[in-house]
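Engineer: What shape does this take:
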Amino acid sequence: MRTRYLHTICFSLFYITTFSQVDIAKDFINQGDFIVLEGSIVSSDYFFTNASTGNFENRGTLYYYNDFKNDNLFYPGGTKSSKVYFNSSKDNAPQLIEGLKLSEFYDIEFNNSFLNHGFNLSNEITVKGNSSFVNGVVNVLDNEGMITFLPKSTTTQVSDVSHVDGYVEKKGSDSFIFPIGHKGYYRPAIISALSSEKDLYVGKYQYETPDFFTNRLAKSGVITNLDTKEYWEIKRSDFNSGDIMLTLSWDERTTPKELLVNPEKKLHIVRWDAKQQLWVDEGGVVDLEKKEITTPTSVKGYGFFTLATVNTDLILDGDIVIYNLVSPDGDGKNDYFIIDNINRFPNNTVEIYNRWGVKVYDTKSYDSAGNVFRGYSDGRVTINKGEKLPTGTYFYIVSYEYKDANGSRMIKKSGYLHLESNK
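Structural biologist: Got it, this is the predicted structure:
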């Protein structure tokens, strides 16, 4: 039997325009219009459902001590006074946050100590104000749940015992600390401020997933030791207007100890380049006090990131790294003469000579408009322009203008590269 009244709900003041139906035994089900006025407090020990016909507007304070399900409209009503507390009273089980429709919150608090796994989130929720992580990990179910932090939203009290395990989405131009972790470790990622409120990024952290690295061990020559215990995933919308500087951190509990010898000199952020199928250096500025490392400029791509040590002897001023193998066979690996970060210094020239000293390639502003060396003779004064060059050893000269606090100067680097052209 279903009864038309609210069961064990404590309040100071609330207003219902279309009365809700409530199961006297286990459920609190809203099937109409429910408005919690500013200054009011409503709490429920029962399984809450906002049904497909429900319209739930919260301008006051809500306490949910049991599971939460939203199948229609649930929103804060345009007021900063809206607060929702998930404080589970369930025994030996995580609190469920689910439903078919988006749930919108202003301020929200998570507080459930069940085995550090306090919440299972299987629907999409947004946070406009602050999200407080007091106790309990929020487990976001893949392909079902998502927490989206809207412009100017914040997080507080994030820790090992309370964070998000799964994907977190961030909208807006302000810098943001992703409250992410895995297996009981809070391991945030920080993105710098952006230019548009429409920019959107997604972050996730993973620890001890060895299968991930099974086919991702190849690394560029400048990288010496790779952190294969953990990684971060940072993705961006195709419609974003700018790029980020990324900050990650190390933790002696999760980061291999061999990476932490002289971190201020050798530790960098690296990114998995899906096209080349290898880890590439994104650089790094180390803060020893905070145990953080930040890319010196905007990242050159997105996807998977981790930490690594690098051979600094191979890194030129401006984080320029020159790779000396070209194998243009279309496999996405070393298909052209790669010079990391050269496009940061557009006043540059690249010249390549064969073993007899004959110039076979030259260009200005290398890699600015597809002008890269792919194993073909090309340039203003090269011989046999457009001809495929034979396998062998070649000689390069790279020059670029570098500016720092001491002024501007030209840097020139020369060396050998090997071309494997199957000719």
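Engineer: Going by C-alpha atoms from here, please, whenever you check contacts or count neighbours.
Structural biologist: OK.
Engineer: ok, I234 - contacts?
Structural biologist: 201-204, 302-305 (Cα atoms under 8 Å, 6 or more residues apart in numbering).
Engineer: can we see that at 6 Å?
Structural biologist: By Cα atoms under 6 Å, 6 or more residues apart in numbering, the contact list for I234 reads 202-203, 302-303.
Engineer: Quick check, central residue of the chain?
Structural biologist: Centroid-nearest residue in the chain, with Cα atoms, centre = their mean: I234, separated by 2.4 Å.
Engineer: Name the secondary structure element that contains the closest residue to that one other than its chain neighbours.
Structural biologist: Excluding the flanking residues, the one nearest I234 by Cα to Cα, 6 or more residues apart in numbering is G203, at 4.7 Å. For G203, the host element (DSSP states H and E) is strand 200-207.
Engineer: could you measure the residue nearest to the centre of the chain against F119, distance?
Structural biologist: Distance of I234 to F119, given as Cα to Cα, to the nearest Å: 23 Å.
Engineer: I have a second one here; can you model it like the first so I can compare?
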Amino acid sequence: MILISLSGFAQEAFHNFGNAQIHSTGQIGFHIDVINDGEFDNNVGKTGFYNDNSLTVSGSNEPVFYDLEIDVKEDLILEIGVGIANFQEFINGRVITDRDQKSVSLDYINDAPYLGENDDRYVDGYATLNGNLDFSFPVGDDFRLRPIKIESEAAGNGSRAAYFFENPNTPNFFADSFDTDMYEDLLFGISIFEFWDLDGNKETRVTLTWDSNSNIPTLVEDVQDLRVVGWSKELRKWVNLGNTSVFGDVNEGEISSKGIIPDDYEILTFGSSDRLLDGDLEVFTAVSPNGDGMNDTFKIQGLSNFPDNELFIYNRWGVLVFQKKAYHENQNFAGISEGRATVSQKSELPEGTYYYVLNIVGTKDRAGYFYINR
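Structural biologist: Below you'll find the predicted structure:
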């Protein structure tokens, strides 16, 4: 049963107490508020919200719409969650959710796509995903669309995200503050202009976006020195989550982290790691393991400052001949194979050119060539 309450002759709200359904050929446009206290989650038709002012969705049960069109100039306000099972389009207005109640969100189900988002049309609050594909959350704040992206591995567990155009030191919707002077050694500075809240218990790379209002030049001159950072729940400080790819310039772009579990971090934002310059490490590109005490091993000076590293060495055919975690000057590679693939273990490697890849946690890989001369 569907009841519509009346005030005089004006309809105030569509109030569902029973079992409502929009069939596959059906379409319904709501020009009034929707209150759902019944079953309204088996829809297979098209639903639209239309108003020159604002509309509200409330009640005790979350409605789930198949195709959803939002054309509400003064915003669609969600007091309960709303699900989308197939497709959603932004035409006018934002979708507003209460940032104090994470459970109230716009929920994208079964990888439901969307279009029409921009700086005036987005989810101002929390959006949630259940699916199997990479996903970009259409979230923003203060009339700014600022998406955050996750990979498919994290898409199926109800990952949830929101963007906050706020100083992490003085957040409005969190019990704690996130001191931007508290960060680990590999970092140099933390953004004081914005952050994201991302929830999820599956590992994923996370991609953050920035625009001119992000004030990236206050952190770095070169976006290659930019890092994704997270406030660690365990350590109670900002930690470096890496820069596996970065595109754009200081005015607009995006950056991806290494693989992380979002639930390990209260919030995410941008940081800089411009202490790690080329001059911090010196790679010796000649190895002559003849026992004369000169260049007998492959040396990388400065690695004592970066103990969380791993070194890979390949021959000219791309065969891995050496691998070592926490490589340092007292455990140098002396031209002896570790027994990878077709190269016998403990055998001397022949003269020639070799290729190294050095991974330091929280930074982009460094790579280059060196020569073994016997």
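Engineer: Give the equivalent position in structure 2 for the residue nearest to I234 of structure 1.
Structural biologist: Applying TM-score structural alignment, one finds that G203 of structure 1 aligns to A161 in structure 2.
Engineer: just checking, its match touches G200?
Structural biologist: No. In this structure, A161 of structure 2 is not within contact of G200 by Cα atoms under 6 Å, at 9.1 Å.
Engineer: Tell me which of those two has more neighbours.
Structural biologist: Using other Cα atoms under 10 Å as the criterion, A161 of structure 2 and G200 rank with A161 on top: 27 against 21.
Engineer: residue contacts, that one?
Structural biologist: By Cα under 6 Å, 6+ apart, the neighbours of A161 of structure 2 are 126-127, 197-198.
Engineer: Distance to P138 of structure 2 and secondary structure for the residues you listed - can I get that in CSV?
Structural biologist: Output for the contacts of A161 of structure 2, formatted as CSV (distance: Cα to Cα, whole Å; DSSP: H, G, I helix; E, B strand; the rest coil):
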residue, distance to P138 of structure 2, secondary structure
Y126, 9, coil
A127, 8, strand
D197, 13, strand
L198, 13, strand
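Engineer: can you give me the strands in the stretch 251-374 of structure 2?
Structural biologist: 252-260, 265-272, 282-283, 286-287, 300-301, 309-314, 320-325, 352-360, 366-372 (DSSP state E, counting those that start in this stretch).
Engineer: most neighbours per residue, which of those strands?
Structural biologist: A comparison of the strands of the stretch 251-374 of structure 2 by mean neighbour count, using mean count of other Cα atoms under 10 Å, puts strand 265-272 on top with a mean of 25.
Engineer: Between strand 252-260 and that strand, find me the angle.
Structural biologist: 130 degrees (axes from the mean of the first three to the mean of the last three Cα atoms, to 10 degrees).
Engineer: Give the other helices and strands that strand 265-272 of structure 2 contacts.
Structural biologist: Contacts defined by 3 or more Cα pairs under 6 Å, 6 or more residues apart in numbering; DSSP states H and E place strand 265-272 of structure 2 against strand 189-190, strand 195-199, strand 226-232.
Engineer: which of those strands sits most buried?
Structural biologist: The highest mean neighbour count among these, using mean count of other Cα under 10 Å, belongs to strand 226-232: a mean of 27.
Engineer: what's the helix or strand just after that strand aligned against in structure 1?
Structural biologist: Scanning forward in sequence from strand 226-232 of structure 2 by DSSP H and E, the next helix or strand is strand 238-240. Aligned by TM-score structural alignment, strand 238-240 of structure 2 falls on residues 279-281 of structure 1.
Engineer: in the superposed pair, what's the mean gap between the strand holding G203 of structure 1 and structure 2?
Structural biologist: By mean Cα distance after the TM-score superposition for structure 1, the fitted strand 200-207 of structure 1 averages 0.9 Å away from its aligned residues in structure 2.
Engineer: in whichever helix or strand comes after that strand, what counts as buried?
Structural biologist: Heading C-terminal from strand 200-207 of structure 1, the first helix or strand you meet, by DSSP H and E, is helix 210-214. Within helix 210-214 of structure 1, no residue is scored as buried using 16 or more other Cα atoms under 10 Å.
Engineer: so how far is helix 210-214 of structure 1 from its chain's centroid?
Structural biologist: 19 Å (Cα atoms, centre = their mean, to the nearest Å).
Engineer: Then stretch 90-101 of structure 2?
Structural biologist: Taking mean C-alpha positions (Cα atoms, centre = their mean), stretch 90-101 of structure 2 and its chain are 20 Å apart.
Engineer: Repeat that for stretch 121-137 of structure 2.
Structural biologist: With Cα atoms, centre = their mean, you get 11 Å for stretch 121-137 of structure 2.
Engineer: which residues of structure 1 does it align to?
Structural biologist: Stretch 121-137 of structure 2 covers residues 162-178 of structure 1 once aligned (TM-score structural alignment).
Engineer: gap between the residue lying closest to Y353 of structure 1 once chain neighbours are set aside and H182 of structure 1?
Structural biologist: Excluding the flanking residues, the one nearest Y353 of structure 1 by Cα to Cα, 6+ apart is K359, at 4.3 Å. Relative to H182 of structure 1, K359 of structure 1 is positioned 53 Å away (criterion: Cα to Cα).
Engineer: before we move on, what about H163 of structure 1?
Structural biologist: Separation of H163 of structure 1 from H182 of structure 1 (Cα to Cα): 9 Å.
Engineer: Which one of those two is surrounded by more residues?
Structural biologist: Using other Cα under 10 Å, the more surrounded residue of H163 of structure 1 and H182 is H163, with 32 against 20.
Engineer: hang on, isn't the more buried one packed against V137?
Structural biologist: Yes. Counting by Cα under 6 Å, H163 of structure 1 does reach V137; the two are 5.1 Å apart.
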